[in-house]
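>>> quick one, fold the following:
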Amino acid sequence: MTFLDPKIWTGLVFDGGWTASRAGDAPVVEPATGNELGRAGTVGADDVAAAALRARQEQRAWAATPYEERAAVLRRAGRLFEEHAQEIQDWIVRESGGVPGKAAFETHVAAQECYEAAALASQPLGEVLPTSRKRLSFARRVPVGVIGVIAPFNFPLILGIRSVAPALALGNAVVFKPDQRTAVCGGFSIARVFEEAGLPSGLLHVLPGGPEAGQALVTDPNVPVISFTGSSAAGRKVGEAGARLLKRVHLELGGNSALVVFDDADLEPAVSAASWASFFHQGQICMTAGRHLVHESVAEEYVERLAAKADALPVGDPATGQVALGPLIDAGQRDRVHRLVTDSVSAGARLAAGGTYDRLFYRPTVLAGVPAHAPAYAEEVFGPVAPVMTFSSLEQAAALAADSEYGLSLGILTRDVMKALALADLVPTGIVHINDQTVDDEAVAPFGGVGASGTGTRFGGPANADAFTDTQWVTVQGDVAAYPF
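As a prediction, the model looks like this:
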C-alpha cells in the first residue's frame, strides 16, 4: 500500500484516525480528463462540531508537551514530505491540474514550512517588562487553543500547511477544512504526514467540505482563531461572521497585482518574467500579475513579445505531456475567465493572443490597449490573462498601480532600483519585488496583503507567532500587596 493509497482514505475523513463522515463522500475529479480518481469523505456541521470539541479536549496536553517533542514531530513531518514527494506531486498534478514543476515546488515548500515550524517551537516565549513596583513583570506567548484553517484549491498543499504546521508547533490543535476539489493533495497528504510523524491523535482534524462546513468552523465556539485563505468575497463573509463572535480572523485573500515595466527594462527577461507572472498555474494564484503597466515607449514591442510567448506555450494534460499550462480547476472557473476576456474585448481591448479554450484548457491570453473599466483589468481574473496598459511617467505608473481595491504584490522591472523604491513608496501593497515578477513565497518570509487582499501579514517568519498565540501579561511578587480597602 502506497502513502496515499485510496484504500486508506476512500469515503473517510481524518481525526487522528480515519473515520466515516456523517455527510457521506464526494468524487475526487481529475480536471484534465474529467475522470474520477476516487471518493473522499466530506463533512457537514455536525462533523465540524465534534472535531472542534475533541481538538479542544486534546490541546492542553499537547501545549504542555516539551518543545523538543513538538519540534521532533514537525521535523519528522518535513522529512516525510521529502520522502513521499513524488507520490504527493503526482496527486497535485492530477487533482489540481498543476504542472510537475509546480507540484515539486509545493512539496519543497511544505517540507520547509515544517522545518521552520519545528524551529518556532523553541523560540523565546516572551520578554521581561519594566514595572514601577517591586515585582517581576513579563509578557509571554501562550497557545490560543484550537485553530480553524480553511484553504483553497489552487496551491492546496502550501496554503494548508503554512497554517497547520506553525499552529501545531506552537502548542495548538487544528481543525482543517481543505477545498473538496483538492481533498487528497491538499488535505489527506497533510493528514498522512502527521499521522506517520507521530502527532498524538485528536490534535489534527482534516475535514473536506463545502460552504456549510466552512461556516460551521468559523462560528464554532471551540475555535477562537480562524486562518482563512480564499477569495475576497468569501473572506468578507468569514470576517463578518468571526467579528460578530469576537474571534481573531486572519484573512489572506485575492489580488489584482501590478507588474510595472519601465522603459529602461531589458524586454527579453522582462517578458519571460511577465509570462510567468500571468500564466503560471493557469493564472490561478492570488499573486498573479493581473495588470501589466508598461511604459508607452516600449509597450508595442512588449505586447508583441508577450503575445508571441503566449502563443508558443504548450497547454494540455500535465500528467501525460510536457506542457506549460494545465487545465483550469472546473467549468465554472473557465466560463468566468472567458466571460471577463470577451467582455473586455467588447469594452475596447484588443485580443493580441489567446482568448480560446478546449474543455478546461484555456490558452494564455494577452489583451492590449485595455481601458481601465475593462473587467479583465479591473477585476481579479484567476486565469491565464495578461491585460496591458501604458503609462508615461513614474507618477502615472504609481497612480495606476495604486488604483485597485487589492494590495497584495507589486513587481517592478527597471535598471534604476532607486526609482523602483520611489515607486514602491507610493503603492499600498503587502509585497514588493524589484526586478522580479509578482509570484513568490518563502517559508521564512512574512506574507499578506492590504485592502481587499486581506488583513495584513499573517503567515511566515515572526508573523506565525503573532497569528497562532495570545500574549499574556504576568506579574509575580513575594507577598500579597497591601491596599487601602
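
>>> contacts and neighbour counts: CA atoms only from here.
Will do.

>>> can you show me the helices along the stretch 51-200 of the chain?
Under the criterion DSSP state H, counting those that start in this stretch, the stretch 51-200 of the chain contains helices at 67-83, 85-96, 100-120, 156-169, 189-197.

>>> touching stretch 412-429 from outside, list them.
259-266, 270, 394-395, 397-399, 401-402, 406-410, 432-437, 449-450 (CA atoms under 8 Å, 6 or more residues apart in numbering).

>>> out of the residues you listed, which sit inside helices?
Among those, the members falling in helices (DSSP state H) are 270, 394-395, 397-399, 401-402.

>>> can you select the buried ones from the residues you listed in PyMOL?
Here is the PyMOL command that selects the buried residues among the ones in helices among the contacts of stretch 412-429 (16 or more other CA atoms under 10 Å):
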select buried, resi 270+394+397+398+401+402
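
>>> would you do the same for the sequence below? I want to compare the two.
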Amino acid sequence: MTFLDSAVWGGKFCSDGWRHSPARQPVTEPATGDRLGTVGVATAEDVDPAAARAAEAQRAWAATSPQRRAAVLRRAGELFTEHAAEIEDWLVREAGSVRSKAGFETGLAIGECFECAALPAHPQGEVLTSEDARWSLARRRPAGVVGVIAPFNFPLVLGLRSVAPALALGNAVLLKPDPRTAVSGGVVIARIFEEAGLPAGVLHLLPGDGAVGRAVVEAPEVRVVSFTGSTPVGRAIGERAGRLLKRAHLELGGNNALVVLPGADVARAASAGAFGSYLHQGQICMTTGRHLVHESLVDEYTAALAAKADALRVGDPAREDVALGPLIDRGQLERVHGIVTDSVAAGAKLAAGGEIDGAGYRATVLTGLTTDMPAWREEIFGPVAPVVSFSTTEEAARIVNDSEYGLSVGILGDVGTAMRLADRIDSGKVHINEQTVSDEPNAPFGGVKASGTGSRFGGPAANVEAFTETQWLTVRPDIADYPF
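Purely as a prediction, here's the structure:
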C-alpha cells in the first residue's frame, strides 16, 4: 500500500478518523477528464460536530509541551520529504501542475513544516512595566479552533501555510480544500499529520461546497478564519466573520504589475516576464498580469516575450514534457478565452497565442491595449501577458496603482530608479530585478486593497499574530488591598 493509497481515503473524509461519507464525488484529472478516485464529501451538517470535537481536542493539544508539538511539525516535514514523489504525482495529475511546479510546491511544504517547528519555542509574549507592585505580562495563547479554506491552484502549500502554524501554536483546525483538488490540497495534509503523530480530533478534513465553507465560518467554536481565494468570495467571508466578531485573514486576488525600466536587459526581462505570466498557466494570485514597459524598449520587449510564448508547449504534464499544463476546468478555460477575445474585439492585438489548445491555453501576449480593457483591468488567472508602455516613472507609478488590487509588483532595471519607484507603489510585496511570483516560508505574505487584509502568513511575527490571542496577565505576591 502506498502512502496515499485510496484504500485509506476513498469515499471518506477525515474527522476524528477516516469516515465513510454517503456523499461522494470523483477526483478528476483536468488534462484528460479521467477519474483518479472518489473522495468523500462533507456536508454542512458535518461541520458542527467536527468543530465541537476540535474544540475538545484543542485543549489537550495546547497543553502539550512545546517540544512535542515541534516534533510533530518536524516529522511532518520529514514525511513530505519521504513521500515527495508520490505527492508531486498527485499535484501533476489532479491540479494540472507541470512537474517543476509540483516539485517547487512540495519543497515549499517541506520548508513550511520545518519553519513552523520553531514556533512552539518562539517567545509567546512580553513583560510589561506596571505602576503597581506586580508583574504585568502580555502573553500569547492559542486562538482555539481555526477554519482554513484553501484554493485549487497551489492546493498543498496554500492550505498548509495556515494549517502548519495554527497547529504548531496549539490550535485545532478545520480544513476545507477546494473540491477540485481535495486530494493534493486535503488528503495529503491529513495523511501527513496523521502519520506524524498529531492526536486524533485536532485536524479535521472537510471537503465540500460553499455550504460547507459557510458552516466552517459560522461554527461557534471557530474563532479565526483563514481564507485564500477570489476577492468576491473573500468579501463575503470577511463580512460574515465581521458580523460574528471573528478574525478573518483574507489572501485574495491580484493583478500584478511588472515594470521594465529604461536601460533594462530586454532578453532577461522577457524571460522574467514569461515566467511571471506563464508559470502554472497563470493560475497564481501573484501571476504577472500587467507588463509596463518603457517606451524605448516596448517593441523589442514585446517581440522577445512573444517569441518566448510561441516556444512554450501546452499539453498533459503527466505524460509529456510540457511548459504549460491544463487549466483547472473547462469553465476557467472559457473564461480566459472570453477575456482575450473581448479585449481583441475592443482593439487589442495578439502578438502570440490567443487559442484554446486541448484542455490548456496557448501562452498569450496582447498589445495595443487601453487600461480600461478587460485583459488589463481583470485578474485573468490564465497564461495571458498584456503589455502597455510608459514614458516616465511617475506615469508608471500611477498605472501600477490604478488597480483595485495590491499584491505583488516586480521592477526590472536600474536599482536606484527601482527603489524610488517602489516607495510610490501600493503593494504588499515589491521585488526589484525579479518577477512577481515569489514565496518563502519565513517571509511575510499578503496584499493590500482588494488583495486582502495584509501580511497574515509567513514568518514568526505574522504567524503568531494570525493564530493566537493576546491575554494580559498580572501577578502579585499577596492579595491586593482595596478601599472596600
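
>>> that older thread, the ones in helices among the contacts of stretch 412-429 of structure 1 into TSV, with extra columns for distance to E379 of structure 1?
Converted to TSV, these look like this (distance: CA to CA, whole Å):
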residue	distance to E379 of structure 1
A270	23
L394	23
E395	23
A397	18
A398	18
A399	17
A401	13
A402	14
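
>>> going through the contacts of stretch 412-429 of structure 1, which ones are buried?
Buried members of the contacts of stretch 412-429 of structure 1, counted by 16+ other CA under 10 Å: 259-263, 265, 270, 394, 397-398, 401-402, 406-410, 432-437, 449-450.

>>> so which of the helices of the stretch 51-200 of structure 1 comes closest to D220 of structure 1?
helix 156-169 (17.8 Å; CA to CA).

>>> now do that closest one: which elements does it pack against?
Packing partners of helix 156-169 of structure 1 (3 or more CA pairs under 8 Å, 6 or more residues apart in numbering; DSSP states H and E): helix 67-83, helix 100-120, strand 146-150, strand 173-177, helix 189-197, helix 463-468.

>>> just give me the residue closest to the centre of structure 1.
Computing the C-alpha centroid of structure 1 and ranking residues by CA atoms, centre = their mean puts L159 first, at 3.9 Å.

>>> residues in contact with that one?
151-152, 229.

>>> against W9 of structure 1, how distant is it?
To W9 of structure 1, L159 of structure 1 is 21 Å away according to CA to CA, to the nearest Å.

>>> picking that back up, turn the helices and strands packed on helix 156-169 of structure 1 into CSV, including mean neighbour count and distance to R133 of structure 1.
Converted to CSV, these look like this (neighbours: other CA atoms under 10 Å; distance: least, CA to CA, whole Å):
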stretch, mean neighbour count, distance to R133 of structure 1
helix 67-83, 21, 32
helix 100-120, 22, 33
strand 146-150, 29, 36
strand 173-177, 30, 37
helix 189-197, 21, 46
helix 463-468, 22, 28
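
>>> how far is the helix or strand containing G331 of structure 2 from where the chain is centred?
Using DSSP states H and E, G331 of structure 2 falls within helix 330-345. With CA atoms, centre = their mean, to the nearest Å as the basis, helix 330-345 of structure 2 stands 24 Å off its chain's centre.

>>> cool, and stretch 136-152 of structure 2?
When distances are taken as CA atoms, centre = their mean, stretch 136-152 of structure 2 is centred 17 Å away from the chain's centroid.

>>> and that stretch, how far apart are its ends?
45 Å.

>>> without its sequence neighbours, what residue ends up closest to G187 of structure 1?
Leaving aside its sequence neighbours, G187 of structure 1 sits nearest to P178 (CA to CA, 6 or more residues apart in numbering; 5.5 Å).

>>> if I pick the one you found, what's in contact with it?
With CA under 8 Å, 6+ apart, P178 of structure 1 has these contacts: 150-153, 156, 160, 186-187, 206-209.

>>> tabulate the residues you listed (JSON lines), appending distance to E195 of structure 1.
Output for these, formatted as JSON lines (distance: CA to CA, whole Å):
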{"residue": "I150", "distance to E195 of structure 1": "20"}
{"residue": "A151", "distance to E195 of structure 1": "20"}
{"residue": "P152", "distance to E195 of structure 1": "22"}
{"residue": "F153", "distance to E195 of structure 1": "22"}
{"residue": "P156", "distance to E195 of structure 1": "19"}
{"residue": "G160", "distance to E195 of structure 1": "16"}
{"residue": "G186", "distance to E195 of structure 1": "15"}
{"residue": "G187", "distance to E195 of structure 1": "12"}
{"residue": "V206", "distance to E195 of structure 1": "11"}
{"residue": "L207", "distance to E195 of structure 1": "15"}
{"residue": "P208", "distance to E195 of structure 1": "17"}
{"residue": "G209", "distance to E195 of structure 1": "21"}
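
>>> how close does the host helix or strand of S278 of structure 1 sit to structure 2?
According to DSSP H and E, S278 of structure 1 maps onto helix 267-279. Comparison of helix 267-279 of structure 1 with structure 2 after fitting gives an average deviation of 0.5 Å (mean CA distance after the TM-score superposition for structure 1).

>>> check which residues of that helix are buried.
By neighbour count with 16+ other CA under 10 Å, helix 267-279 of structure 1 contains the buried residues 267, 270-271, 273-279.

>>> quick check: of the residues you listed, which lies closest to V381 of structure 1?
V381 of structure 1 lies nearest to S278 out of the buried residues of helix 267-279 of structure 1, by CA to CA, at 10.2 Å.

>>> quick check, P483 of structure 2 in a helix?
No. Applying DSSP: H, G, I helix; E, B strand; the rest coil, one finds P483 of structure 2 to be coil, outside a helix.

>>> counting neighbours, what do you get for it?
3 (other CA atoms under 10 Å).

>>> cool, and E126 of structure 2?
Counted with other CA under 10 Å, E126 of structure 2 comes out at 12.

>>> list the contacts for the aligned partner of N256 of structure 1 in structure 2?
In structure 2, the residue paired with N256 of structure 1 is N255, using TM-score structural alignment. Counting by CA under 8 Å, 6+ apart, N255 of structure 2 makes contact with 285-290, 377-379, 403, 405-407.
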